[in-house]
Structure formats: C-alpha cells, structure tokens
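Colleague: have a look at this fold, sequence not included:
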C-alpha cells in the first residue's frame, strides 16, 4: 500500500495504544499462571496476535472480548506434548525470544517459524543455553526446531551478553522461576535497554514471581515458584507515543492520553532527549542504547533542531525489521536532511526544512512508516510512502488516527 502525505497541521487528542512490551509480558505471565486472568486495555497488533497464538499453541485458553483477554493458564511443570507443535511468531522478536526457554522446559517437539528477517536475528545466546542443557535443536533462517522430549532446560548459572538484546534475558526470567532449583543470570557486558528488564521484573512481581536483581548484570532467580492469576490493566505505549511527541516538537498540537508518568518503559527517555534538544544551542551527544525503537523519530527531530546532534550506541538498529540505522539515514536524506551513517551511531546536522515531491521507502518496517508520516507533514510538498501497511505490526489504527488529526 502506498500512502501520500501532504504538508499539514496535526491537532487533536490521541488515546495512546497500550504498551506492546507490557502486552507481551502480561499475556505470557497470565498464560503461565494457575487459574483465569483478566487482561484489560489490550491493543491488538500483529505482534500481539503472534504471542496470543504462541501461548494458545502450548495450551493456554485465551478468549478475546473487545479489548479484554480472559486467559486460563497452563501448568508448565505438568505440560507435555506427544504431537509436534508448530508456532508462527510472525515478525515478533519478543514472541520468538520470550517463548524459546519456555519450550525448552516443556517436554515436546516444537517448530517455530517467522516472517521477514525475524529468523536472521542473532540467536547465539539461546543456542548456547540449549547446548548446556543438552536440549536438541536446529536453528536455520527458515525455521527453529526444539526437541525437549529427552532433556529440558536445567536450573543453574546462565551467562548472557547485554549488548545484543534484553529479550534473551526476559525469556529466561519467565522460565527459570518455574524450575525446581534456584538459578542465576550473569550479564557479561554492559546491559542495554535496562528499562525492558525493569518492565519484566515488575510484571512478574505483579503475577507473584520474584526476581532478585542485585545489579543490572547480576540476577538471582529463586526456583519452584508459581504464577498467580490476576486482573491486569495495560499502560499506554511510549514507543507509539514517540511519533506524536516528535510531531509536537515540530510544531503540531497533539494531546496524548493514557501514558503513565512513572512508567518503567525505556522509550520514555525520548522526553528527556527532546528537552535536551529544546534547551541547548550547542552540539549534543545522545545515548540511544536503552531506547532503540524511538531512534527513527528522534533522528527526525534532530534533523530540524538548532544544533548538531550525534546519537550513539544504536548499532542494534541494524538487526530490527530492517537495517533501521541505514534506512533512517537514507530516507531522511531523501527528504533533504543532512544525516551521516556510522557503524553504531547517527550524526545529524540540522537543516532549515525538508523537501517534498519524493517517494520514500518504509522497508516494510512499521517504525519507519510512522516516522516518515510525521516527516511528511513538515515537508514543502507531498511525499509518498511505500509499504505503508507495515504499521499493522504494532499500530494497525495508525492511519485512522493520523487522518483524524489532519481533519481537526
């Protein structure tokens, strides 16, 4: 689908969709709990449907009632499968990486598939984890096979890198508390995206599971725990709010509702970054290591700031739905921005305005499409975005919301 964006003023109120990160965590926690949980304010996107499908595949009963889920959980310690189980993770890295340790702890034979570049993302920490527990596996770029019929994930000490993805850590944090003995997680390099780990620990605590974080590199995980069912309401998503926060930075007038001021979401850091852009006239350096999902939107804001900006420690953007670092630089430069791509950083020299009458690519990446939509509103002519339907991955109503803001 192609979407044409004309220069326009955006104004009105946006009810921010609930956090995709918290949705994933709450759905999985409820699926592992004894009894029936009620998850409220769910926002359904392709990624969230992937997690719902994955948990259904391993035995959870999940009923959808408008924006509420009723989830009858499974007993992981008693669950096993005689027949092979297939799970389609879509393009959701969270679904894939959160569920692998769960599958490794349940006797069964599992095949995981995905779309786009999902199965090309780094998986070495989990390959090592499965090897250490003698769980049979096969990882290719078209499927992942896990055979835990003979051996399952063992409690013990797990050493993981901190600079690839916090999703590996969260995956283990879901599963290790259910094993019979205590475990420990050691992070062997500086942990990036610490806020996502905080979100995981907070969600698990809500479901009566305890993780003892000594430091961000050292976690004690008591074993023999159990999840408890509960009623849980999902907070608003700073990842999705980012595009509208940047829109306001560029002169639009959008009121955002549903955001939790004391949220642990890493992407809340964007607010601090925008404040820095507004309060300094000299070149600044911003560390994007903890909030990679907001970097395309932040780069747009920097492109029209009053001073040069360097966004550092964002190399992980290269292993998202596309090489998002390269895509951000390439497409903003098509619009007249002056950005320079480095291996793990983006150098941004401000320009007075952006140009229109350009066709740009989303690379079938939802965050690229939404960033370019906001960019198009401040260009000097219309732009056309290819593969605009990519927003369905996380924000399927984005274009409806965008249209309403144009009409106000």
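Modeller: Looks like it arrived, so ask away. These numbers were taken from a predicted model, which means no experiment stands behind them.

Colleague: please make it C-alpha for all contacts and neighbour counts, starting now.
Modeller: OK.

Colleague: touching stretch 102-118 from outside, list them.
Modeller: Residues from elsewhere that reach stretch 102-118, judged by C-alpha atoms under 8 Å, 6 or more residues apart in numbering: 76-77, 79-93, 96, 119, 130, 135, 142-154, 171, 174-175, 320-322.

Colleague: so residue 170 sits right up against residue 99, yeah?
Modeller: No: in terms of C-alpha atoms under 8 Å, residue 170 does not count as a neighbour of residue 99; the distance is 9.7 Å.

Colleague: residue 297 belongs to a helix?
Modeller: Yes: the assignment for residue 297 by DSSP: H, G, I helix; E, B strand; the rest coil puts it in a helix.

Colleague: and for residue 65, the neighbour number?
Modeller: 10 (other C-alpha atoms under 10 Å).

Colleague: give me the element residue 246 is part of.
Modeller: Assigned by DSSP states H and E, residue 246 belongs to helix 238-249.

Colleague: from the chain's centre, how far out does that helix sit?
Modeller: For helix 238-249, the separation from the chain centroid amounts to 16 Å (computed by C-alpha atoms, centre = their mean, to the nearest Å).

Colleague: what is that helix packed up against?
Modeller: strand 253-257, helix 269-279, helix 295-303, helix 366-376 (3 or more C-alpha pairs under 8 Å, 6 or more residues apart in numbering; DSSP states H and E).

Colleague: can I get those in TSV including mean neighbour count and distance to residue 358?
Modeller: Output for the helices and strands packed on helix 238-249, formatted as TSV (neighbours: other C-alpha atoms under 10 Å; distance: least, C-alpha to C-alpha, whole Å):
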stretch	mean neighbour count	distance to residue 358
strand 253-257	15	25
helix 269-279	15	27
helix 295-303	25	16
helix 366-376	25	10
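
Colleague: structure B:
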C-alpha cells in the first residue's frame, strides 16, 4: 500500500487533536476492574483502544460507546468464567497488562498477539510475575508471547523490574497488584525511562481509589491491596499525536489553532511544546477552551539544539522529521528504549531520512541506538519510496518530512494510522495537504478525508 504525499508551500490554520491513547486505555482498564459503573469522557477510539475494550469485555466488562464518552460496568475481581483467548493484536500494553491481571482468574488464559508483538521483549514481566508467585508458561519462544496464565493469583511481595526496557512492565504489575491480599513492592533497577507513563498509571489507579506509595526517585513503588472504585474520567488531547501537526506547524510559517489541547497534562510527550518553542515558535494555551495556538513567523529553522528524549520517547521519530529541516546541529539523545517499540525507531528514521539525503548520524549508548545528530537544510529533492517499517509512528513522521520535499514521496504503511490517529488524513486534508493512493492501496481511510 503506497501513498503519494505531495509537497506543500502552506499549511491550514485549524486542526483537532485526538484524545490521549494511554489515558484512554488506562481509564478503560481501571473502570473494568472497578465495581459499579464508570464514565470515560472524550475517549479516543482507535485500533489500540478498541483492542483494550475487547480484552476487557472478554473478562466480563460491559462497555457501551456513547456520543463522546464510554459507560463501563466493571467486573471488580470477579472475572467471567470459561477458558478464554485474549488477542492483544499489536498492543504491547494490552498484552502485558492482561498477562498480569489474569493471574487472578480462576481458569487458564491464553494471551497472544500479532507477529510483531510476538517478537517483542516480554521476559522481564514474566520474571517479575514469577517472583510474585504467578504461574505463566510460554507457548512458543521462551520469554515471548503467546503465553498461558494458569491463574490462582499471587499474595503480593517483592519483584524487580529493569527500568530501561519498558514502563509497561511496571504498569502491568501495578494494575494487578491491588487484587493481591498483601502489598506488592516493585523495585525498579538501573536507569528509569518513560517515567511519565508510570505517572499516568498512578493517576488512573489513584482516581479509582487504589493506594500507592512511590519513592521520590521512582526506584520503589508499593501498591496496597484494595478494590477499584468506579470513577468519572476526563481524557485530554494526545501529545504524541499532536506532535505530527505541531511538527508540521514548525516547518511552515503561519498561525495555527489546535483544538482538544490543554497545558495540564502528565504526558511526557508534552515536551514537543518545549521543542518548538526552542525552535522559535510562539505557543499560547487557552485551557478554558482546550485550545493551543502556534505562531510561527519564521521562513526557515536554524540553530544548534540538543534534546534528551528519555521521558518522551514516542516523539523521537517526529523529532527526526523536524530536525531534518533545521540548519545547524540538531541532536536527540535518550531514545534507547525505542529500539523495543513496534520497530527499532531510531534505526528506521535514520535509514529512511538518509534515503532522502538528510545528513543524519545515529548516536549509540552502551552499543545500542540512543539518538541521532542531524545537520539539516531547508528542503530535499524527494521523489522516493519510503518505508514505515510496519510502524504507524514512523509513517506519520515521514509524512511530515515529505511535505517539505521538492517532489512527491511514496510512503508505505499508511493504513496503520488507525492504531492511534484514525483521523490523521482527515485533519491534514483539512489543512490543505494533498495525497493520493497508488497501486492497490486501501481507499477507505482516504475517503474520510
């Protein structure tokens, strides 16, 4: 599937940002584990939140989709009976969290996912759950999906999880821990990355009445036994999704208003605001109306910059796309965890941007991709076919980079935007960007635009 993305000289002035995927997923999960009815307002509806809803329905939650909100009748700790298969598709969070919480089921559970997910690292989670007394067996490759969780629960106690592989391992154990009869201590070893996602987990759980004690440096988290309580959740705009439109706004002169955006957010990817401010874009929030105004008076970007993305790894590909057009030195470090995402994201962006002629060099830490250094310029010839590496975030970042090329680029993998930003094409079309499918692409997504 190929999408021809045409260069543009201008960009429209209004866009609506989708709601936060991680906030929506956590609210759905907390509501499912609660007794009684919860409401999740301004929820995101995309493939990965649908996957979370389906997994929650599998264990007995009743989830009704209303206009602008969800009503969820939770199951508490009384999971539905019968043997089940929970398919997480490509969602690492769904697989990891349900691997943990099904420890408290009274029948065996099979948990699986697609080919990409089955190749992702899972062993640190399995090891942590085993330390707590859970009974989990790998079906195929050791340390990988699929697995069988035999149930029976765990008492609580102490487990150790590395902090530099995936914050989702920590989130998974945290969501399961209140069902244990004794407190569960999660000791986080080594460098701790993506702390903002742990904060979002804490926020969702505490809103549901769960008591959590956290060390100031996040090296220890104690989750106390308790029953999740029903709650009313308000979901904010997604800063990772906003980064593609904010990034495009930084590349084109003009004023843009982004709707469904608020400055009060725990999302680490809110750092995209600091990035574009450093690049010279004026930023104005109107929290009363959930609007963000970006004023870019520059015809081109220039200067020397360095950003540490250790707490906002999901926008590393976006930063690469922006940096390609910064005349000077643009360095990003702290992105090592992205090698374990849907694709090795730094490697992917370096490879694809080099095809365009971008002077980008990977940076390594302890032998793994940690970031990149770019010496950018105002435009590139383009006219090439670029790969998404099977990753929606790589596609959307390359889409942004294609807008400033001199000739249209062909991008593969455009259907994957449904994972997190289903209205991606609709929003960019409304902003005046032109694109057409080629060969045998799936036109349904583009018809909406």
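Modeller: Done, it's in. This is a predicted model, so every value here is computed, not measured.

Colleague: start and end of stretch 345-354 of the first structure, how far apart?
Modeller: End-to-end span of stretch 345-354 of the first structure (C-alpha to C-alpha, to the nearest Å): 22 Å.

Colleague: output the residue interval of the second structure matched by that stretch.
Modeller: Matched against the second structure by TM-score structural alignment, stretch 345-354 of the first structure falls on residues 371-380.

Colleague: go through the matching stretch and flag the buried ones.
Modeller: Residues 371, 372, 373, 374, 375, 376, 377, 379, 380 are the ones in stretch 371-380 of the second structure that count as buried (16 or more other C-alpha atoms under 10 Å).

Colleague: show me where the stretch 51-200 of the first structure has its helices.
Modeller: Under the criterion DSSP state H, counting those that start in this stretch, helices of the stretch 51-200 of the first structure are mapped to 93-104, 124-132, 167-175, 194-206.

Colleague: for residue 397 of the first structure, find the nearest of the ones you listed.
Modeller: helix 93-104 (21.0 Å; C-alpha to C-alpha).

Colleague: what does residue 315 of the second structure correspond to in the first structure?
Modeller: Per TM-score structural alignment, residue 315 of the second structure is aligned with residue 294.

Colleague: could you export the helices of the stretch 51-200 of the first structure as TSV, including distance to residue 374 of the first structure?
Modeller: Below are the helices of the stretch 51-200 of the first structure laid out as TSV (distance: least, C-alpha to C-alpha, whole Å):
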stretch	distance to residue 374 of the first structure
helix 93-104	25
helix 124-132	36
helix 167-175	29
helix 194-206	26
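
Colleague: could I get the ones you listed as TSV with distance to residue 298 of the first structure and mean neighbour count?
Modeller: Listed next are the helices of the stretch 51-200 of the first structure as TSV, based on distance: least, C-alpha to C-alpha, whole Å; neighbours: other C-alpha atoms under 10 Å:
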stretch	distance to residue 298 of the first structure	mean neighbour count
helix 93-104	22	23
helix 124-132	30	16
helix 167-175	23	23
helix 194-206	18	20
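
Colleague: between those helices, which one is nearest to residue 222 of the first structure?
Modeller: Nearest to residue 222 of the first structure, of the helices of the stretch 51-200 of the first structure and by C-alpha to C-alpha, is helix 167-175 at 10.4 Å.

Colleague: counterpart of that closest one in the second structure, which residues?
Modeller: Mapping helix 167-175 of the first structure onto the second structure (TM-score structural alignment) gives residues 168-176.

Colleague: quick one: that stretch to the first structure mean distance?
Modeller: Stretch 168-176 of the second structure: mean distance to aligned residues in the first structure after superposition is 1.0 Å, counting by mean C-alpha distance after the TM-score superposition for the first structure.

Colleague: what lies in contact with that stretch?
Modeller: Contacts for stretch 168-176 of the second structure (C-alpha under 8 Å, 6+ apart): 30, 92-93, 96-101, 103, 124-125, 129, 161, 186, 197-198, 201, 205, 223.

Colleague: that older thread, now do the shared contacts for residue 170 and residue 99 of the first structure.
Modeller: With C-alpha under 8 Å, 6+ apart, residue 170 of the first structure and residue 99 have no common neighbours.

Colleague: ok, back up a step: out of the helices and strands packed on helix 238-249 of the first structure, flag the one nearest residue 191 of the first structure.
Modeller: Short answer: helix 269-279, nearest of these by C-alpha to C-alpha, at 16.1 Å.

Colleague: now the closest one: how far from the chain's centre is it?
Modeller: 21 Å.

Colleague: on that earlier part again, run the angle between the helix holding residue 246 of the first structure and strand 253-257 for me.
Modeller: 160 degrees (axes from the mean of the first three to the mean of the last three C-alpha atoms, to 10 degrees).

Colleague: and the helices of the stretch 51-200 of the first structure: which comes nearest residue 383 of the first structure?
Modeller: helix 93-104 (30.2 Å).

Colleague: quick one: that closest one to the second structure mean distance?
Modeller: With mean C-alpha distance after the TM-score superposition for the first structure, helix 93-104 of the first structure averages 1.2 Å from its match.

Colleague: ok, back up a step: which ones among the buried residues of stretch 371-380 of the second structure lie within helices?
Modeller: Among these, no member falls in helices (DSSP state H).

Colleague: how about the residues you listed in CSV, adding distance to residue 59 of the second structure?
Modeller: Listed next are these as CSV, based on distance: C-alpha to C-alpha, whole Å:
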residue, distance to residue 59 of the second structure
371, 40
372, 43
373, 47
374, 48
375, 51
376, 51
377, 53
379, 52
380, 51
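
Colleague: which one of those is nearest residue 337 of the second structure?
Modeller: Closest to residue 337 of the second structure, out of all of those and judged by C-alpha to C-alpha, is residue 371, at 10.2 Å.
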